[in-house]
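Student: dropping a prediction and its sequence here:
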Amino acid sequence: MKNVTQNPAYFQLTLFADYGRLRYLFFTLCLLIYIMIISANMVIIITIMLERSLHQPMFIFICCLSVNSLYGSAGFFPRFLVDLLSDSHFISRPSCFIQMYVIYTYASCEFTILGVMAYDRFVAICQPLHYHTKMTIRKALSLWMTGISYPFVCCFVGMYLTVQLPLCGNKLPRIFCSNWPVVKNSCVDTTHNNAVGQFVTITTIFIPLLFVLFSYVQILIVCKTASAELRGKALQTCLPHLVTFVTYSFSVFLELSLTRFDTNKINPIVTAVLSLEYLMVPSINNPLIYGLKLPQIRAAVYQFTSGPKE
């Protein structure tokens, strides 16, 4: 029997619709959001780098979150802005897999960085006498490198297996390239790909999630019998991290749900909004939460923006 499988040179993102002149409004709004993401995260990064009093593990991890937000948004927004103004929504095969890899590594690294931050808060509150020996700047950078290296390797393995699949279709019902819609176009059995995908998801998302929950249970136990001063300090430093973690977990849950549901049965606008929420809200939320809630960063930002005193 003749083999009819093929690997298309382009994928079509079918979730885009013809909105007429409204496309220019959507383009302007999304461009402003992208500029806001870049500006807010750059303020956090530059402030932490220039202010010596912020050269501490907790603020190093916050800086890493902002770097990761810039990385993830760069993998999505430039292409998305072009698609908003385009009449055809085709993306080349190499560009599609590059975008997919960037977005997936961004998502995985966000969880591992949040997991490392939970460990930092656990040591600071539950083992305060050992904090300065267990959490040095060098140790913080080592934990960050380890935290991002594993997702980069795992996502590469999963992406390599997807690239090798023979595909019989090229339609992706998304506004950006996603692994599962590509896999569903395969002409062969994808059990092996599904197993690897589930392994990557569990090790890069659910294990850090469980670790964060475990850390906060231990922190709550310590705070229950601690002084009011310690409880106030713990709340001040842990609340921004907890808000960031919950917001991002909810966003990822929605994204994972979208990849498994038949998007043809869901309103395209709802699907697009949920996909945008996954990529936009955490990147805006992180600098705003940390910039507004942590007095050290807030004071440093105010000092830089107000200029030197006369």
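Tutor: Thanks, I have it.

Student: please make it C-alpha for all contacts and neighbour counts, starting now.
Tutor: Noted.

Student: now find how far off-centre the host helix or strand of I44 is within its chain.
Tutor: Secondary structure assignment for I44, by DSSP states H and E: helix 22-50. Taking Cα atoms, centre = their mean, to the nearest Å, one finds helix 22-50 lying 15 Å from the centre of the chain it belongs to.

Student: again, but for stretch 187-196
Tutor: 25 Å.

Student: can you check stretch 232-251 too?
Tutor: Distance, centroid of stretch 232-251 to centroid of chain: 15 Å (Cα atoms, centre = their mean).

Student: tell me which residues of that stretch come out buried.
Tutor: A234, T237, C238, P240, H241, L242, T244, F245, T247, Y248, S249, S251 (16 or more other Cα atoms under 10 Å).

Student: format those as TSV; extra columns: distance to H130.
Tutor: Supplementary listing: those in TSV, determined by distance: Cα to Cα, whole Å:
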residue	distance to H130
A234	16
T237	18
C238	19
P240	23
H241	21
L242	23
T244	26
F245	25
T247	31
Y248	30
S249	30
S251	35
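
Student: use this one as the comparison:
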Amino acid sequence: MDNVSVVRIFLLSGVNETSNYRVTLFTFTLLYYCVILFLNLSIIMIIILDENLHEPMYILLCSFCMNGLYGTTGFYPKFLLDLMSSSQEISYEGCLLQAFVMYSFACCELSILAVMAYDRYLAICQPLHYHSYMSKRRLSQLVCLSWLTPFCIYSVNVVVTSRLKLCGSKIQKLFCVNWIIVKLACSETDTVSSNIASFATLFIYLSHGFFIIWTYIRLIITCARSKDDRVKFMQTCVPHLVSLIVFLVVVVFDVMHMRFGSTDLPQSLQNFIAIEFLLIPPVINPLIYGFKLTKIRNKILGLVKVERK
């Protein structure tokens, strides 16, 4: 079959830049990954074990932290292994899997943020109908949708990419990305299907973004009329808004650099730009929600006091 790639191994050349300080980088990366695991697992366990937190906002936060664990697990273990290996290689199948995890993680993050925005819109703008609209069944459907949509979309993307005939095996990044794999396709290979899938994905998640913007316009208009609503907005919407802004800034910056950025930048700087969305949101999100949401903060402070006694 001429449409099947003969490339079976990819070389992650972005790791080469770290050759002079790999032990130091390994140590700090391992510690940082442990912090990510600790923070996100702590929020997840607090929500699961406390029945008072089995409300839509906290269940969505739990899903949010689970997605953070999912995405970082797709990168950090392999990166740590590469730092201690003489050759930074990844199999063809492993590369497609990692590309799937990276993209589905990013899109699932945006999907969950969209559902969280919808939840806050109902709570503040439609408080009398909140519990009827955000029932347990509706919440389960929205959580499943926020996970299944990116999984289904990127399954199609990965299948389309796997049918390309590749003429290169060098990936100048620390991890596999679908767009980079497509760029390795031979010049005579038809990449139309891959481009269509990419534009369809872009359209779907731009729609998510416009929905979130519309939701916050409605929230701000509503909160401007009432002091109580303003207090509720500051307590429950500000963490969501900060998470959204941080996520959008790092992802848009990475995508713009990957598509249009200069390759003359130092490789270490390119590496940092590439992994920003795996560095900042997984730590910032549980910290913001842990400190800002009163019930979560009180639970954490209560646990700290018990341990001191």
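Tutor: Great, that's in hand. Computed from a predicted model, the values in this text were never measured in an experiment.

Student: tm score of chain vs chain?
Tutor: The TM-score (TM-score structural alignment, normalised by the length of the second structure) is 0.94; 306 aligned residues with a Cα RMSD of 1.8 Å.

Student: average offset between the helix holding I44 of the first structure and the second structure?
Tutor: On superposition with the second structure, the mean distance recorded for helix 22-50 of the first structure (mean Cα distance after the TM-score superposition for the first structure) is 0.5 Å.

Student: and the next helix or strand past that helix?
Tutor: helix 57-85.

Student: in the very next helix or strand once past that next one, what's buried?
Tutor: Downstream of helix 57-85 of the first structure, the first helix or strand assigned by DSSP H and E is strand 90-92. Buried residues in strand 90-92 of the first structure, counted by 16+ other Cα under 10 Å: F90, I91.

Student: and stretch 274-287 of the first structure against the second structure, how far off on average?
Tutor: Looks like 1.0 Å for stretch 274-287 of the first structure (mean Cα distance after the TM-score superposition for the first structure).

Student: not counting its neighbours along the chain, what's nearest I280 of the second structure?
Tutor: Closest residue to I280 of the second structure apart from its sequence neighbours, by Cα to Cα, 6 or more residues apart in numbering: V246 at 7.8 Å.

Student: which other residues reach the helix or strand containing the one you found?
Tutor: If you go by DSSP H and E, V246 of the second structure is part of helix 238-260. Here helix 238-260 of the second structure makes contact (Cα atoms under 8 Å, 6 or more residues apart in numbering) with 106, 110, 113, 116-117, 273-274, 276-277, 280-281, 284-285, 288-289, 292.

Student: report the angle between it and helix 56-73.
Tutor: 30 degrees (axes from the mean of the first three to the mean of the last three Cα atoms, to 10 degrees).

Student: for the buried residues of stretch 232-251 of the first structure, which one is nearest L29 of the first structure?
Tutor: S251 (20.4 Å; Cα to Cα).

Student: and whatever residue of the second structure lines up with that closest one, how far from L287 of the second structure?
Tutor: Alignment note: S251 of the first structure maps to V250 in the second structure; criterion TM-score structural alignment. Using Cα to Cα, to the nearest Å, we find V250 of the second structure at a distance of 18 Å from L287 of the second structure.

Student: ok, for the counterpart of T201 of the second structure in the first structure, nearest residue in space, not its chain neighbours?
Tutor: When the first structure is aligned by TM-score structural alignment, the residue opposite T201 of the second structure is V200. Nearest residue to V200 of the first structure in three dimensions, chain neighbours excluded: C154, at 6.1 Å (Cα to Cα, 6+ apart).

Student: around the one you found, how many other residues sit close by?
Tutor: 20 (other Cα atoms under 10 Å).

Student: which strand or helix spans the residue nearest the centre of the first structure?
Tutor: Centroid-nearest residue in the first structure: A107, 3.5 Å away (criterion: Cα atoms, centre = their mean). Using DSSP H and E, A107 of the first structure sits in helix 93-126.

Student: before we move on, back to that, from the buried residues of stretch 232-251 of the first structure, pick the one nearest L85 of the first structure.
Tutor: S251 (26.3 Å).

Student: T72 of the second structure: what's it in contact with?
Tutor: Y33, L278, P282.

Student: now it: how far from L80 of the second structure?
Tutor: From T72 of the second structure to L80 of the second structure the distance is 12 Å (Cα to Cα).
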